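Fold the following, please.
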Amino acid sequence: MRLRPAGDGDTELLDRLCRRSTTLPEEGLGYPRCDNARELLAEAAQFDNPADERLLVIEDGAGTPIGLTGLLLDTTDGTCWAIGPLLDAAWRTPAYAEAALAALLLRAPRDPAPLNYVEDANTLLVQALRAQGWARGSGSTEMEYLVPPDPPAAPAHPVRRLTGPRDPAFDRLARLLASAHEWPGEPGEHRRRLTAYVVEDGCRVALVEQDGQVAGCALWMYLGGTDFGRLEYVAVDPGFRRRGIGAALVVHVNADAHEAGARAMYLSLGSDNDTAARLYLRCGFAEKVRSTRFTAPSSPGRYPA
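Okay, here's the model as predicted:
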C-alpha cells in the first residue's frame, strides 16, 4: 500500500467515497462531511491546504486506487484533522484501514496531533483507530439548519455587525470568545486569532451590546464553492444570559444565510452540551450526525506543517 497526491483523474473515486461517507452511517465521518469532491476541495482551500499535498489517494500493491485519506491543517485554530480513511468496496476491511492510518501517521505533524471525528456507526474505522493507538475522546453533534424560502423574523435584540479589527468592540469580543470557548494563550494571541478569522478566513461576526458592554457575539462563515455555511462560535457573557441574546444572534445568522442564498448552515457542539443544543433546536436547527473524536498517537512528524 502507498499514498499519493490526489489528482484530476481521481474525481470519480473521491465523489463516490465522499457520497458514501455522508449517506451511509457505517462509513460516516464526523469531519470533514463532504457530499462530493468539489466540496472536499473547497474544504481544503478554505484553510489554504494545497490539494496535491493534503488529499491523498490510497493505492494497493498493484497501484489500484482503493481509497482516500489526508490531513487538513487549520493554522488559525492550530488544529489538524485526519480524513478517514475512506476505503472502496472490497478493500474496506480493518486491515486496510489500519495500514492506511499507519501510512498517514508517517506524514502527520508532531504538533498539533491529528484529530479524527468518526460517526458512531462506523465501527470498522473505530476498530482500526483503536488498534493503531488513537485515543478516544469526547462526542460531537453536528446540527443542520435548512434555509427556508422566507427569512426569519427579526431578532428580539438589536444586532450589529463587526466592522473589522479596528471596531471599538474588537478586543472585548476576543476576550469573550476566548473565555467562552477556552482559547489557549494570552490576550494578544486571542486578538490575533480573531483577526485571522475575520481577515484571512472571511468570517462574519455579529454582536449584541447592552449597557455599554458586549453582551454576546456570533461568528460564522460560508465555504467558497459550496452552497452552505458554518456557525463556528456563539458566546454570551454570563452576566447577560437568560435574556434571549443567544437566540437573537442565531436568528441573525439564519437571516444572513437567507440573504446570502445559502442552502444550509451547519454547526458542531459537544454531545453533552444540552443547553446549547436546546437553543439551536429552538432556532430551527436539527440534529444530523453524532460522532466521536479520536486523537492520534505521537508520530515521526515528517509531514510538512
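
alpha carbons only for contacts and neighbour counts from here, please
OK.

ok, and for the lengthiest strand in the chain, which residues are buried?
Using DSSP state E, we find that the single longest strand of the chain is strand 135-146. Buried residues in strand 135-146, defined by neighbour count with 16 or more other CA atoms under 10 Å: 136, 139-146.

would CSV of those residues with distance to Phe285 be doable?
As requested, these are exported to CSV (distance: CA to CA, whole Å):
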residue, distance to Phe285
Arg136, 27
Gly139, 18
Ser140, 15
Thr141, 12
Glu142, 10
Met143, 6
Glu144, 5
Tyr145, 4
Leu146, 8
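
how about the residues you listed, which pair is most distant?
Greatest spatial distance among the buried residues of strand 135-146 (CA to CA): Arg136 and Leu146, at 31.1 Å.

Quick check: end-to-end length of stretch 215-232?
End-to-end distance for stretch 215-232, by CA to CA, to the nearest Å: 18 Å.

residue contacts, Arg191?
Contacts were defined as CA atoms under 8 Å, 6 or more residues apart in numbering; by that measure Arg191 touches 170-171, 174-175.

Give me the subset of those that lies in strands.
Per DSSP E, those never map to strands.

and these as a markdown table, adding neighbour count?
Formatted as a markdown table, the contacts of Arg191 follow (neighbours: other CA atoms under 10 Å):
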| residue | neighbour count |
| --- | --- |
| Phe170 | 18 |
| Asp171 | 17 |
| Ala174 | 22 |
| Arg175 | 17 |
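
To compare with the earlier structure, here is another sequence to fold:
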Amino acid sequence: MMLDGDRVAGFVLGSLSFEQRADWGCLEWIAVDPGYQGRGVASRLVKECCARLAAAGAVCVVTDVERRNTASAELMRRNGFAEEATVSLFVRPLAEGSGSARARDASAPRRHLTRAAAERVR
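You can find the predicted model right below:
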C-alpha cells in the first residue's frame, strides 16, 4: 500500500499461489486513487510487488489484463511484462434462478488464463 499522509494513494496485491508453477508469483490486483494516477504510483507498486515476490522465492511474476484496459497493459509493458497468451472468455447465460451462487466458481476463468500462459512458457 502506498500512503500520502493518511490517504491511500494506491495498493497492490501479490501472491505466491500461482497454481501452475510453484516458483511463480502472481500480481493479483493493483489500484490507484484517481487523484494519484499519472504520477508513477502504479509503477512503484508493481516494482515493489515484484521485488517482494522475488525475495519470497518467485522466479517469474504473472498477471492478467482485460483487453479493453489498455492503460494497465501499457503499465505492465513499461515494467518488463510481456504478453504471452490471449484467452477469450465465453459465457452462456442460463435460465434465471438456475444453480446457486455458491456452486459457481468465480476463479475458473482466471485458472484457465493462467494455465494457458504457463503452458505457453514451458
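
what's the neighbour count on the residue in the first structure that Tyr36 of the second structure lines up against?
In the first structure, the residue matched to Tyr36 of the second structure (TM-score structural alignment) is Phe240. If you count neighbours by other CA atoms under 10 Å, Phe240 of the first structure ends up with 15.

Phe240 of the first structure is in contact with Ala215, isn't it?
Yes: between Phe240 of the first structure and Ala215 there is a contact at 5.8 Å, judged by CA atoms under 8 Å.

need the contact list for Gly25 of the second structure.
Applying CA under 8 Å, 6+ apart, the residues contacting Gly25 of the second structure are 14-18, 53, 58-62.

Also Tyr145 of the first structure?
Going by CA under 8 Å, 6+ apart, the list of residues near Tyr145 of the first structure reads 264-266, 284-286.

Please report how far it lies from His258 of the first structure.
11 Å.

In the second structure, mark out all the helices, start to finish.
Using DSSP state H, the helices of the second structure run over residues 41-55, 70-78, 108-121.

Which of those sits closest to Ser100 of the second structure?
Of all the helices of the second structure, helix 108-121 sits nearest to Ser100 of the second structure, with 15.6 Å by CA to CA.

Please identify the buried residues of the closest one?
113-118.

again, but for stretch 262-279 of the first structure
262-271, 277.

what stretch of the second structure does it fall on?
Under TM-score structural alignment, the match for stretch 262-279 of the first structure is residues 58-75.

One more: stretch 84-102 of the first structure?
Counting by TM-score structural alignment, stretch 84-102 of the first structure sits on no residues of the second structure.

quick one: the strands in the stretch 101-250 of the first structure?
According to DSSP state E, counting those that start in this stretch, the stretch 101-250 of the first structure carries its strands in the segments 115-119, 135-146, 160-161, 204-210, 213-222, 228-236.

Can you say which of these is packed in most?
strand 115-119 (a mean of 27; mean count of other CA atoms under 10 Å).

Run through the neighbouring helices and strands of it.
Judged by 3 or more CA pairs under 8 Å, 6 or more residues apart in numbering; DSSP states H and E, the packing partners of strand 115-119 of the first structure are strand 29-31, strand 79-87, strand 286-295.

Could you save the strands of the stretch 101-250 of the first structure as a markdown table and add columns showing distance to Leu17 of the first structure?
Listed next are the strands of the stretch 101-250 of the first structure as a markdown table, based on distance: least, CA to CA, whole Å:
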| stretch | distance to Leu17 of the first structure |
| --- | --- |
| strand 115-119 | 15 |
| strand 135-146 | 20 |
| strand 160-161 | 39 |
| strand 204-210 | 32 |
| strand 213-222 | 23 |
| strand 228-236 | 20 |
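
Kindly state which of those strands is positioned closest to Thr79 of the first structure.
Among those, strand 115-119 sits nearest to Thr79 of the first structure (CA to CA), with 7.8 Å.
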